[in-house]
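Peer 1: Quick one: sequence and predicted model below, then my questions.
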Amino acid sequence: MKITALKTWLVPPRWLFLKIETDEGVSGWGEPVVEGRAHTVQAAVEEFSDTLIGRDPRRIEDIWQSLYRGGFYRGGPILMSAIAGIDQALWDIKGKALGVPVHELLGGAVREKMRMYCWIGGDRPHDVGRQAKEVIAKGFTAFKMNGTPELQIVDSHAKVDDAVARVAEARDAVGPDVGIAIDFHGRVHRPMAKALLRELEPFHPLFVEEPVLPEHLHALPALTAGLGYPIATGERLHSRYDFRPILEDRCVDIVQPDISHCGGLTEARKIATLAETFDVALAPHCPLGPLTLAASLHLDFISHNAFIQEQSMGIHYNQGNDVLDYLTDPSPLTITDGYTPLLTKPGLGVEINEDFVIERAAEGHRWRNPLWRHEDGSIAEW
């Protein structure tokens, strides 16, 4: 079997789909994308095609090493996201060629279903009590919300009080037994994180995510010492080498690799295993489309330390199209009582409606994240 072509489509709301074709008629799909930089990743995938055309797609590890080590410059969000989508598609091909789901190729499942969570509140969190009740009524046992809108590096304590009040509203709405994850989104700088992390403790967060920006992870041990709830991070880390120092420093309780940003399933599995050696939990980041979600679930199904999975059905970013729209059969990704059952179909276990992909690619997208400014005109972290 040889790779004959790589085809990419930019599709709404903000995704890039990749199809890898072979000379034996077996094809695989993946999502190589960085939100807001989809065209750049698309160009990187095209450049990688020089290495891929003519290769046996079943030699996934060797191809991964070729793509990663074959260039003098490596790593980072663009290159690792391009590799990630390619890697997803290669696992899809191999599973389809052998007639088995990907998790069977990776050692077999350790669970029969995966706990899921959803988003509420939007970019600038609001109306969280009502939305929290709605998602719990749908069967979810956990949800995630942004903790704050934009914050200055040193801001007023009133902003901290506002953030705490929103979390209190959510907790009051759902009671003590529902998991509430709070995403700082890198918006909270070290001086304010020190205050806000402790103010949130009475509400027993499921976890707090990205309490500081990735470039300031060295501050986590001092910021989080003594906290009585877990700290999560990792969506903007792109390899096991990026995760190693935060695990060695014992400053994270949950790792959140994104399988469309960290080199795909091949690398994410190594990150999950590395985390397991430190008794750290796994909760893959996934605000993307159906292929990233399916790949994330296969990692969850083989990873003992996986405990919950993000998904983006109905998220505020999904304007125009949603996660299940691109599938010929949405049932494999159906969430029932807050869980998704074991994927059983060959490959990644979801079938893309290629005709619909081509139709929506005619519209495409140029999605960009908002550019926020503080009252004084300076750039704010989104």
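Peer 2: Great, that's in hand.

Peer 1: Every contact and neighbour count from this point should use C-alpha atoms.
Peer 2: Fine.

Peer 1: Mind jotting down where the strands sit in this protein?
Peer 2: Listed in chain order, the strands found in the chain under DSSP state E are 3-11, 15-22, 28-30, 113-120, 142-146, 179-183, 207-209, 231-233, 254-255, 281-282, 309-310, 339-341, 372-373, 379-380.

Peer 1: Please name every helix or strand in contact with the last one.
Peer 2: Looking back up the chat, that one is strand 379-380. Taking 3 or more Cα pairs under 8 Å, 6 or more residues apart in numbering; DSSP states H and E as the contact definition, the neighbouring helices and strands of strand 379-380 are strand 372-373.

Peer 1: any idea how far the nearest residue to Asp155 once chain neighbours are set aside is from Thr148?
Peer 2: When the adjacent residues along the chain are set aside, Asp155 lies closest to Met192, with 7.0 Å between them (Cα to Cα, 6 or more residues apart in numbering). Taking Cα to Cα, to the nearest Å as the criterion, Met192 is separated from Thr148 by 11 Å.

Peer 1: likewise Ile308?
Peer 2: Here Ile308 is placed at a distance of 23 Å from Thr148 (Cα to Cα).

Peer 1: higher neighbour count, the two?
Peer 2: A side-by-side neighbour count of Ile308 and Thr148, using other Cα atoms under 10 Å, places Thr148 first with 23 against 19.

Peer 1: can I assume that one is in contact with Pro125?
Peer 2: Yes. With the criterion set as Cα atoms under 8 Å, Thr148 and Pro125 qualify as a contacting pair; they are 6.6 Å apart.

Peer 1: Structure two is appended below for comparative analysis:
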Amino acid sequence: MIQITDYQLYEVPPRWLFLRLETSDGIVGWGEPVVEGRARTVRTAVEELLDTYLLGKDPMRIEDHWQTMYRGGFYRGGPVLMSAIAGIDQALWDIKGKHHDMPVYELLGGKARDRMRVYQWVGGDRPEGVADAAREMVEEGFTALKMNATAELRRVDSPSTVQAAEDRLAAVREAVGDDVDIGVDFHGRVSKSMAKRLATALEPYDPMFIEEPVLPEHNDALPGIAEHTSVPIATGERMYSRWDFKEVLEDGSVDVIQPDLSHAGGITEVKKIADMAEAYDVAMAPHCPLGPIALASCLQVDAVAPNATIQEQSLGIHYNEGTDELAYLEEPTVFEYDDGYVDLPEGPGLGIDVDHDVVRASATDVDWHNPVWHHPDGSVAEW
């Protein structure tokens, strides 16, 4: 019987954690288990799962391992545990695909498409210069973009703040025309009262979707927001299991779900989430402002999910300045973008070759943390 024999964890710039999982027959699988800003915490969770359970086990029993890692500790769910499970799950699928010499998507039923549409970020955290940046990205061949709607917002903010958001989106729409899709990310910065106002104000410019209009703990407000707009509503980057998605699917308020393959339990769980969403006629656009292993994992599920509509990717994203998703790959052309699409990886496992030497040489104590913003009165603002 093949056994899992060893592992290494590497914190690498700009804010990622890579897992290298080894087997007794020499196969290596890679995963990306990380919560941005909590790499050390997730690292400890991965070590606990591997040291106390997975070492010595058969890597082929992925579903059994997933269930044990999730249910075996009594306390379950949440970003840290689910991200640790996600990265391990990715590595197990990478091993299984390499063992059978085929891409993971072939083991999941075979591909339902040949390539995947992607979108490109523009404008930064506090959005500015978005029209020029959008024009440049369209000239590079992207057909879909995403931008933040606002900087920090008060619970009840001024008409000028709403107007500024409208003006930014109007400028981007004018710059790129009607053939380009524009996602607008509220980033959980917006209260439900302001979300209604913003959704109404932005609707004339036909966003592809408005993302995370409220924080997940306020998902009960989504039906009311949906009543104020015909713009598709997207959410899910801070939801970690099929049970988290169940409520928004059942109440019919969400049009696009955005599970993260490094946060929501990996390939095993997101495939199930995608299947649930398909039953409710809800599209999927996986969240992925992360590294190449996470993106490769996303594409394996995108390949087999008929309702996958577009894929986030981190090339040039403002969070990852100085390092991009290609830096740690032996063959970066696997993620070449052509006319706003990326071809599905054809290699075995996740379809990428991680350059172990580059990863080892780059390993460091990752100390990335998101900024903490404050309102003018000194109170903490949502980032």
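Peer 2: Great, that's in hand. Values in this document were obtained by computation on a predicted structure and should not be read as measured data.

Peer 1: Quick check: TM-score for this pair?
Peer 2: Remark: TM-score between the superposed chains equals 0.99 [TM-score structural alignment, normalised by the length of structure 1]; 381 aligned residues with a Cα RMSD of 0.7 Å.

Peer 1: what residue of structure 2 matches up with Met116 of structure 1?
Peer 2: Structural alignment (TM-score structural alignment) places Met116 of structure 1 against Val118 in structure 2.

Peer 1: Could you report the neighbour count for that match?
Peer 2: Residues near Val118 of structure 2, counting by other Cα under 10 Å, number 21.

Peer 1: And for Leu200 of structure 1?
Peer 2: Neighbouring residues of Leu200 of structure 1 were enumerated by other Cα under 10 Å; the total is 22.

Peer 1: can you tell me which residue in structure 2 aligns to it?
Peer 2: For Leu200 of structure 1, the aligned position in structure 2 is Leu202, judged by TM-score structural alignment.

Peer 1: dump the residue contacts of the nearest residue to that match once chain neighbours are set aside.
Peer 2: The spatial neighbour of Leu202 of structure 2 that comes closest, neighbours along the chain excluded (Cα to Cα, 6+ apart), is Glu166 at 5.6 Å. Remark: with contacts taken as Cα atoms under 8 Å, 6 or more residues apart in numbering, Glu166 of structure 2 is in contact with 198, 201-202.

Peer 1: Buried ones in stretch 226-244 of structure 1, by neighbour count?
Peer 2: Across stretch 226-244 of structure 1, burial judged by 16 or more other Cα atoms under 10 Å covers 229-240, 242-243.

Peer 1: just stretch 349-367 of structure 2 next, same as before
Peer 2: So stretch 349-367 of structure 2, judged by 16+ other Cα under 10 Å, has buried residues 349-354, 359, 363, 366.

Peer 1: And stretch 86-101 of structure 2, by the same measure?
Peer 2: Buried-residue list, stretch 86-101 of structure 2, by 16+ other Cα under 10 Å: 86-99.

Peer 1: swap in stretch 165-174 of structure 2?
Peer 2: Using 16+ other Cα under 10 Å as the test for burial, stretch 165-174 of structure 2 gives 165-166, 168-173.

Peer 1: quick one: that stretch aligns where in structure 1?
Peer 2: With TM-score structural alignment applied, stretch 165-174 of structure 2 matches the range 163-172 in structure 1.

Peer 1: Show me how far the matching stretch is from its chain's centre.
Peer 2: When distances are taken as Cα atoms, centre = their mean, to the nearest Å, stretch 163-172 of structure 1 is centred 25 Å away from the chain's centroid.

Peer 1: That stretch against structure 2, how far on average?
Peer 2: Mean deviation of stretch 163-172 of structure 1 relative to structure 2 after superposition (mean Cα distance after the TM-score superposition for structure 1): 0.6 Å.
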